[in-house]
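Student: Sequence unavailable; structure follows:
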């Protein structure tokens, strides 16, 4: 009798164990069917839903990549900086209604969770860690060079879905063409020393080596006057004068304002760039051209013509800009608007 009870107990245990295993297998199978894996820019494998409908984009520059790919309707969060970009608002007025869950530079995780994102995109390692700790599938999309830009565009397209990969391929082909075009024409030209100041608020903050800024300077036939590595580097003004840049470019401002600032700076006004009037504001479109966005495809053309005008007499940057906006944003710029972008002007509304 006892033996029979023991046998029944073991049989029941075996059945229950099998049921648990089958249930687990079923769940794993269902999860596998509903998810896919992408490899981000840090080579981290990230599981994301098969169908991504809601994107928390917490890196300013990547919002512009999403816009170019045509996926902006999937954005459930953005950044305050993007909402302040006048040309971005012109092209996509709906961006003003998207949540921007930041206090200063700090993420508001609870507010992000309320938007129920399928995936988050970021570039700051600390933010990536925060988001992953909150159980949000998070992809790091950061890049520092043109191969990285192409890869980041492909990664973003892969996250958004198959149809966006067609646009990514077309864009990457255009970027490759533009890079090849300028390289061939500046190959035998003497390199021009270029100082790139991050923005007009601090003339001692510059962009150095191992940045996308350094990349387009090199491709355009220039040489970065700054030897230090990294973005937004604080430098001694005397060091700038010592390097004596032949061209000064200031980000996120107009050419008129850039020239006014340099004219009134006691040290910068001593440089060859200032003496020869070669001081410029960098073009600003849906994102500043000089920084980490797809409008780098236009930046490298603009910079090459700026540094070596004789090599690019047939290059019409107004028409290039208009064509780019029509092709990717389906937005028809007037000639005047294109000129404003090239001069670094940003509309207030």
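Tutor: Everything's here; your move. On a predicted model such as this, the values are computed, not experimentally measured, just so you know.

Student: Every contact and neighbour count from this point should use C-alpha atoms.
Tutor: Noted.

Student: Show me where the stretch 151-300 of the chain has its strands.
Tutor: 192-197, 205-206, 222-224, 233-234, 247-250, 279-281 (DSSP state E, counting those that start in this stretch).

Student: Of all these, which one is nearest residue 241?
Tutor: Residue 241 lies closest to strand 192-197 among the strands of the stretch 151-300 of the chain, at 10.4 Å (CA to CA).

Student: Could you list every helix and strand that that closest one packs against?
Tutor: strand 205-206, strand 222-224, strand 247-250 (3 or more CA pairs under 8 Å, 6 or more residues apart in numbering; DSSP states H and E).

Student: then this one, side by side with the first:
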């Protein structure tokens, strides 16, 4: 398993430093989460529910080596796991109860039946915290923007907090070093690329009846595009994910489009112009057949996850294939999974990471 294979203690940088666990009442301790809340937890945590902090499930399973302490998972986590390689590490994950959450809303009565010691949630979903607070359930928040949406550094900070929640030291220095080395490698190759040589990119994160949901500034997409040598055309729309019409997309005219794996849309849907009310034929990325569905390995690569270093390299190769022509992504993935997950992937399993899957979308 990832965190059991690494041989040296985890060391976060100073900007990620957080207060250590400290004793509270008899048999309890205080953990300060990434929202700044002081959360009282039992000395030993044995029953964990992961709500809106979806990517944490893959890290948790790799950390624990099994799902024995997971008593509840949001349905979106299950749908990702069923279509990912996480089931090779933790086959029982697909049987963890998920009925406590529907369309991202917690059912407190169902949640209480699970008798959790703690609920792990994303800070962007404060409703999870409020529901748990009313029910008297400890809830620990993980921030998506804790590192300015730098996914590689974010996963390091999440692992550190998860270790404190579970009251166990995480050994991950090699993993941290790999991610930072990858950031340096990519940045070094892109340092001389002028602004005019950076492709205009856009992510699609959702659809509405008459609009497309696109991530602008201060988003995972903005980090991935910028770090991989592109320009996020949607950044001018403001921070976060925005709804825009096709006229705006025509004006931006992105040269490359990336579809997140949280919705069932596939590149062929754009190429075949199959979306009612949306004509994609004039868009440059469609003309160039430069629409890509994001990969899914241990988890959906759009957000921070244990595969984030691979996502950065994949994005850089997509945006600047000539600068990364020597990189064999299949070999890189195989080496990464063997080193950190102890998995020897077949060619077919590697291919499955990069194959578009409708079924892996959240909520399907």
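Tutor: Nice, thanks for sending it over. If you're wondering where the values come from, they're calculated on a predicted model, not measured in any experiment.

Student: hang on, the earlier thing: kindly present the helices and strands packed on strand 192-197 of the first structure as a markdown table, with separate columns for distance to residue 120 of the first structure and mean neighbour count.
Tutor: Output for those, formatted as a markdown table (distance: least, CA to CA, whole Å; neighbours: other CA atoms under 10 Å):
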| stretch | distance to residue 120 of the first structure | mean neighbour count |
| --- | --- | --- |
| strand 205-206 | 30 | 22 |
| strand 222-224 | 34 | 23 |
| strand 247-250 | 31 | 26 |
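
Student: Make JSON lines from those strands and add distance to residue 49 of the first structure to it.
Tutor: Below are these laid out as JSON lines (distance: least, CA to CA, whole Å):
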{"stretch": "strand 205-206", "distance to residue 49 of the first structure": "40"}
{"stretch": "strand 222-224", "distance to residue 49 of the first structure": "42"}
{"stretch": "strand 247-250", "distance to residue 49 of the first structure": "41"}
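
Student: so residue 120 of the first structure sits in a strand?
Tutor: Yes: judged by DSSP: H, G, I helix; E, B strand; the rest coil, residue 120 of the first structure forms part of a strand.

Student: what's it in contact with, if anything?
Tutor: Each residue near residue 120 of the first structure by CA atoms under 8 Å, 6 or more residues apart in numbering is listed here: 55-58, 131, 136-139.

Student: residue in the second structure matching residue 16 of the first structure?
Tutor: Here residue 16 of the first structure stays unmatched in the second structure, going by TM-score structural alignment.

Student: Residue 303 of the first structure too?
Tutor: In the second structure, residue 303 of the first structure lands on residue 315 (TM-score structural alignment).

Student: Skipping its backbone neighbours, what lies nearest residue 104 of the second structure in space?
Tutor: residue 52 (7.2 Å; CA to CA, 6 or more residues apart in numbering).

Student: Could you do residue 111 of the second structure as well?
Tutor: Closest to residue 111 of the second structure by CA to CA, 6+ apart is residue 100, at 5.1 Å.

Student: Could you double-check that the one you found lies in contact with residue 116?
Tutor: No: Residue 100 of the second structure lies out of contact with residue 116 (CA atoms under 8 Å); the separation is 11.6 Å.

Student: which residue ends up closest to the midpoint of the first structure in space?
Tutor: The centre of the first structure sits closest to residue 61, judged by CA atoms, centre = their mean, with a distance of 3.0 Å.

Student: Pretty sure that one sits in a helix.
Tutor: Yes: applying three-state DSSP, one finds residue 61 of the first structure inside a helix.

Student: wait, which of the contacts of residue 120 of the first structure is closest to residue 39 of the first structure?
Tutor: residue 139 (8.0 Å).

Student: OK, contacts around the closest one?
Tutor: Neighbours of residue 139 of the first structure in contact, by CA under 8 Å, 6+ apart: 40-41, 46, 119-122, 128.

Student: at 7 Å instead, please
Tutor: 40, 46, 120-122 (CA atoms under 7 Å, 6 or more residues apart in numbering).

Student: Most widely separated two among these?
Tutor: Longest span within the contacts of residue 139 of the first structure, CA to CA: 46 and 122, 13.0 Å.

Student: of the two, who's got more company?
Tutor: residue 122 (23 against 16; other CA atoms under 10 Å).

Student: I'd guessed the more buried one sits against residue 130; true?
Tutor: No: Residue 122 of the first structure lies out of contact with residue 130 (CA atoms under 7 Å); the separation is 10.6 Å.

Student: coming back round to it: please pull up the equivalent of the residue nearest to the centre of the first structure in the second structure.
Tutor: Per TM-score structural alignment, residue 61 of the first structure is aligned with residue 55.

Student: coming back round to it: residue 320 of the first structure: which of the helices and strands packed on strand 192-197 of the first structure is closest?
Tutor: Once those are compared by CA to CA, strand 247-250 is nearest, at 20.6 Å.

Student: Give the aligned range of that closest one in the second structure.
Tutor: Strand 247-250 of the first structure covers residues 256-259 of the second structure once aligned (TM-score structural alignment).

Student: how far is that stretch from where the chain is centred?
Tutor: 17 Å (CA atoms, centre = their mean, to the nearest Å).

Student: That stretch against the first structure, how far on average?
Tutor: For stretch 256-259 of the second structure, the mean deviation from the first structure after alignment is 0.9 Å (mean CA distance after the TM-score superposition for the first structure).
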